[in-house]
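**Student:** Okay, predicted coordinates and the sequence, questions at the end:
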Amino acid sequence: MSGPVVPGGAPDTDSPGCTACTRRTVLAGAGLAAVALATGCGSGRAQQGPVRVPVTDIPVGGGLILAAHRLVVTQPVAGTFHAFSAVCPHQGCSVSEISDGLIQCVCHGSRFGIDDGAPLHGPAREPLSRRTTTLADGQLVID
């Protein structure tokens, strides 16, 4: 008994008994799932627990996006630090850039202030979710 036929006419023998999927279908689905995770199209945080960032890594007047943790850390003025969720409240995309004192979501153009995460340009109407921070041994600790 042969498996389903893949484009090009060859049977898919890697999945015996599977009549609805091919190896290409499975691989394509896995690739799409990886893209969704990488672009932040899921919900919740990628990793749990406190995150530590050396304060020297956070530029004054700007910030840093920690994609693996779905966080944004900012330092609007020297010695003042903030942390926010990197998930845009508009439709759940991850913010992807910090420039000109703004945290930007390129999915739909929303922009947020680096000092409070407030929406300054829509379509987002809600602020980025604030995260608790503390300073310890030259590191910003984000809970």
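**Tutor:** Looks like it came in fine. Numbers count the residues shown, from 1 in each chain.

**Student:** Going by C-alpha atoms from here, please, whenever you check contacts or count neighbours.
**Tutor:** Fine.

**Student:** For Val26, see how far away Val55 is.
**Tutor:** According to Cα to Cα, to the nearest Å, Val55 stands 43 Å off from Val26.

**Student:** Could you do Val77 as well?
**Tutor:** Taking Cα to Cα, one finds Val77 at 49 Å from Val26.

**Student:** and what of Arg125?
**Tutor:** 38 Å.

**Student:** more crowded one of those two?
**Tutor:** With neighbours defined as other Cα atoms under 10 Å, Arg125 and Val26 compare such that Arg125 has more, 15 against 12.

**Student:** putting a second one here so we can go through both:
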Amino acid sequence: MNTCRRSVLAAGAAGAVTLATGCGGDGGGPSAPETGGTPEASDSASASRGTSAPGGEELARTADVPVGGGTILKGPKVVVTQPEAGQFKAFSAICTHQHCLVGSVTDGLIVCPCHGSRFRVADGSVERGPATKPLPPERITVSGGAVLLT
């Protein structure tokens, strides 16, 4: 049992909600987007994420999504991929097996760290289980160098 869980149990029902809010699965760090095989997105691109723009909420800058890879956005729980140069796709970042947040995009695959399921960046289909269902697609548009959730 990790320290965070022990703290919640020791706190009792009254304080559990407050403590559980601070118990992150990734060491309690900020929820920055993760990219597969490339450095983190620049600060200016990160600052623009989540803003509303004509046509929808901006998820990422196209330049921040590697070709053959993708970027995981923890806040909206969306993974944006670029299977081929100029072709962008988006899927739910929640694994269809046990609802964990996917953890990385590597070698053309979206990888779930919980049980090892792998999904293809081109269409979200299952490459390897235990998941049996694809990642659900998200509706996006690309405009002015931005990927927008519509």
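**Tutor:** Happy to help now that I have it. Computed from a predicted model, the values in this text were never measured in an experiment.

**Student:** Can you give me every residue that contacts Val111 of structure 2?
**Tutor:** The contact partners of Val111 of structure 2, by Cα atoms under 8 Å, 6 or more residues apart in numbering, come to 102-105, 117-119.

**Student:** What's it aligned with over in structure 1?
**Tutor:** When structure 1 is aligned by TM-score structural alignment, Val111 of structure 2 is paired with Gln104.

**Student:** Then Ile72 of structure 2?
**Tutor:** Per TM-score structural alignment, Ile72 of structure 2 is aligned with Ile65.

**Student:** ditto for Pro130 of structure 2
**Tutor:** Match for Pro130 of structure 2 (TM-score structural alignment): Pro123.

**Student:** which residues sit in contact with the residue lying closest to that match once chain neighbours are set aside?
**Tutor:** Here the nearest residue to Pro123 of structure 1 in space, its sequence neighbours aside, is Ser110; by Cα to Cα, 6 or more residues apart in numbering that works out to 5.7 Å. Contacts for Ser110 of structure 1 (Cα under 8 Å, 6+ apart) come out as 104, 119-124.

**Student:** Quick check on these: which are buried?
**Tutor:** Buried by 16 or more other Cα atoms under 10 Å: 104, 119-120, 124, out of these.
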